[in-house]
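Asker: No letters, just coordinates:
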């Protein structure tokens, strides 16, 4: 087992900066997930750690050992690729044993490790088969098993579930999370799927345009995003954003959203009310998550709300929830997640209720969170 440290790591491809000054410490035994949209630098960061790409600037350490100039085979890592990268002419046993043979490990020890990993993954009966005879889920297990037998200090996984169907992805997520608990080894995992990130990671590193935006626990990323990008990326459906203006309601500072006034004196940042940067000096964006918008029939107790009148444009019944797309008379569109028992019809006008204690306020230009 080992920790992983990125120290001011930068990777350039000619004039393109794929990873920009990445500083990140991954603890020994931690499950760290890199997440972000395509081209954000998450896979490049993993490849830099694996030694599959050279670093332009900075340093990567595994444990206390700098590994910049070490080849992949000398870094004590094992990687599971998106394509699984199994040798088609070899059996499952041979695929899992191959790296151990290259290390000169004795046949008895190789057999013990391969059979142990196969039993752990439930693929003992597949050891004689070739990859073409396996399903996608079975190939994924073989690729993971090939990594397990090496007993590396760090496991690296690059979107290993993206080729699986929805049901298998859920099952494989559980299996990989259990595997991490059993092995108690450092896992570094890359995905574009924020559901995978939220359900699997001890911490999540959110990236955009090669820059680390925030690294935190799933709960803190969801409840305390540091900027608009993180707030909009974490959560599905995504957070609703609205341009708002300063207003005064009954002598108190408020936010004006079309014809609606939202009073927020208890949550207004102090610097915005006494001197310095004033409320009206900055363009503001208001955010609220779909799950914090309620149908009047199913409002939880003790929630302070504001009513917003809107028309239902579209409904998506998901079984355990009802996703509702709404639009106000001023053509402001937003999404709500209702209790599935709510009686809602397309074209219906509703006074939906927003939880004012769950509002977010952002500086529109800087995209930083203010509230």
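Answerer: Sure thing, it's come through. The structure presented is a predicted model; accordingly, all values stated were derived computationally and were not measured. Residues are numbered from 1 along each chain as shown.
Asker: from here on, contacts and neighbour counts on C-alpha atoms
Answerer: Noted.
Asker: Kindly list the longest helix within this protein.
Answerer: helix 166-183 (DSSP state H).
Asker: Which strands or helices does it pack on?
Answerer: Contact here means 3 or more C-alpha pairs under 8 Å, 6 or more residues apart in numbering; DSSP states H and E; on that basis helix 166-183 packs against helix 194-200.
Asker: buried sites along the helix it packs on?
Answerer: Across helix 194-200, burial judged by 16 or more other C-alpha atoms under 10 Å covers 194, 196-198, 200.
Asker: Which secondary structure elements does the next helix or strand after that helix sit against?
Answerer: Where DSSP states H and E defines the elements, the next helix or strand beyond helix 194-200 is strand 203-208. With contacts taken as 3+ C-alpha pairs under 8 Å, 6+ apart, strand 203-208 sits against strand 31-35, strand 211-216, helix 218-223.
Asker: just to revisit the earlier point, can you tell me which of the buried residues of helix 194-200 lies nearest to residue 88?
Answerer: residue 196 (28.6 Å; C-alpha to C-alpha).
Asker: next up, a second structure to put side by side with the first:
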């Protein structure tokens, strides 16, 4: 549907990104990510014909985008940018109605069909209650809904959005990203979007483009390209690691305190404990964890020392002894409310051994304040 061939974008003689070869079809979401200043917005504006390409071509259904008349292009492609707008006293209805300009007569009169499409567009984004509300009175989330509805009123085949979740709270970020997935799936729109939130991008994108250092660093299915080494390099991460299993980042362990803590956990019960201890600079050892355990993936991403066991295998005497030796050198043992089964029941013995060794034991049941008066 839309593709770029050897596209280079930028300003004047300055090339921001070169050799761009992308393709998106109806019903797909192409998400562009990268550090600030990488050229994501420049690429979007060039695809949308706001900027002329320095070289190469953007095709839309076989036609060169930059050769299309604005009114014809507006019937095929709609754009929502990050710039805040100040439309005075216009209502939600008035803003959405602007999307009908490619179809109205020279006087801009709205037909019955135009009004129906305005209402349908508002309904698609769950914003019919905003039709009579002044735009300047709306929250950022409400404004974003109206701007997307305005774009939908153009009845486009391609929707382009630049950072649509900027300025939004968590609830509205999720709502907007889920809306994009719905539009792609149900309305068969091809959507090109830039996002800062990798976690949300992974949940909705069919394809992803990673941009850095004036070039496309990776392009393809997110499940194929979003690997630790690639994402760490994309953002020049030094104090954190990306995990494709978790789909986000974890802080790397960087102990600043002498206190050494052994954590007995499993089944995800240790996630909050490990994050609390690592961000506060404690020296943490964790075990015995199976290599398919949720806590294992978190601890491994943090670069923690792990006493590990192969997936589905009962804890061996060798690994049990390794854990005991670590506990002997620790100041505090933390035990979470982990699920107990045949393969990890030896972890219960670690608690009893910790008691015999006279170790201070903290039993964590979900309230992190249990550490407040114990850890200094």
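Answerer: Great, that's in hand. In this text the structure is predicted, and so the values were computed from the model without any measurement.
Asker: Just the TM-score for the two chains, thanks.
Answerer: Overlay of the two chains. TM-score (TM-score structural alignment, normalised by the length of structure 1): 0.63; 275 aligned residues with a C-alpha RMSD of 4.0 Å.
Asker: can you pull out the helices in the stretch 51-200 of structure 2?
Answerer: 70-74, 92-97, 112-124, 140-152, 170-186, 198-204 (DSSP state H, counting those that start in this stretch).
Asker: Adding distance to residue 234 of structure 2, write those helices out as TSV.
Answerer: Formatted as TSV, the helices of the stretch 51-200 of structure 2 follow (distance: least, C-alpha to C-alpha, whole Å):
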stretch	distance to residue 234 of structure 2
helix 70-74	33
helix 92-97	37
helix 112-124	35
helix 140-152	28
helix 170-186	22
helix 198-204	12
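Asker: Those helices: which one's closest to residue 336 of structure 2?
Answerer: Among these, the nearest to residue 336 of structure 2 by C-alpha to C-alpha is helix 198-204 (26.8 Å).
Asker: Could you tell me where the closest one falls in structure 1?
Answerer: Aligned using TM-score structural alignment, helix 198-204 of structure 2 spans residues 194-200 in structure 1.
Asker: With stretch 43-58 of structure 2 instead?
Answerer: Going by TM-score structural alignment, stretch 43-58 of structure 2 sits over residues 45-60 in structure 1.
Asker: okay, how far is it across that stretch, tip to tip?
Answerer: 10 Å (C-alpha to C-alpha, to the nearest Å).
Asker: mind listing what's buried in it?
Answerer: Residues of stretch 45-60 of structure 1 classed as buried: 45-51, 54-55, 59-60 (neighbour count, 16+ other C-alpha under 10 Å).
Asker: Stretch 243-252 of structure 1 too?
Answerer: Buried-residue list, stretch 243-252 of structure 1, by 16+ other C-alpha under 10 Å: 243-247.
Asker: Columns secondary structure and distance to residue 302 of structure 1 on top of those, output as TSV?
Answerer: Below are those laid out as TSV (DSSP: H, G, I helix; E, B strand; the rest coil; distance: C-alpha to C-alpha, whole Å):
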residue	secondary structure	distance to residue 302 of structure 1
243	strand	28
244	strand	26
245	strand	28
246	strand	27
247	strand	26
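Asker: out of these, who's nearest residue 153 of structure 1?
Answerer: residue 243 (48.0 Å).
Asker: ok, back up a step: please tabulate the buried residues of stretch 243-252 of structure 1 in JSON lines and include distance to residue 173 of structure 1 as additional columns.
Answerer: Output for the buried residues of stretch 243-252 of structure 1, formatted as JSON lines (distance: C-alpha to C-alpha, whole Å):
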{"residue": "243", "distance to residue 173 of structure 1": "38"}
{"residue": "244", "distance to residue 173 of structure 1": "40"}
{"residue": "245", "distance to residue 173 of structure 1": "43"}
{"residue": "246", "distance to residue 173 of structure 1": "45"}
{"residue": "247", "distance to residue 173 of structure 1": "47"}
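Asker: Need the counterpart of residue 178 of structure 2 in structure 1.
Answerer: In structure 1, residue 178 of structure 2 lands on residue 174 (TM-score structural alignment).
Asker: I'd like to know how many residues surround its match.
Answerer: Residue 174 of structure 1 is flanked by 14 other residues according to other C-alpha atoms under 10 Å.
Asker: tell me the contacts of it?
Answerer: For residue 174 of structure 1, no contacting residues are found, by C-alpha atoms under 8 Å, 6 or more residues apart in numbering.
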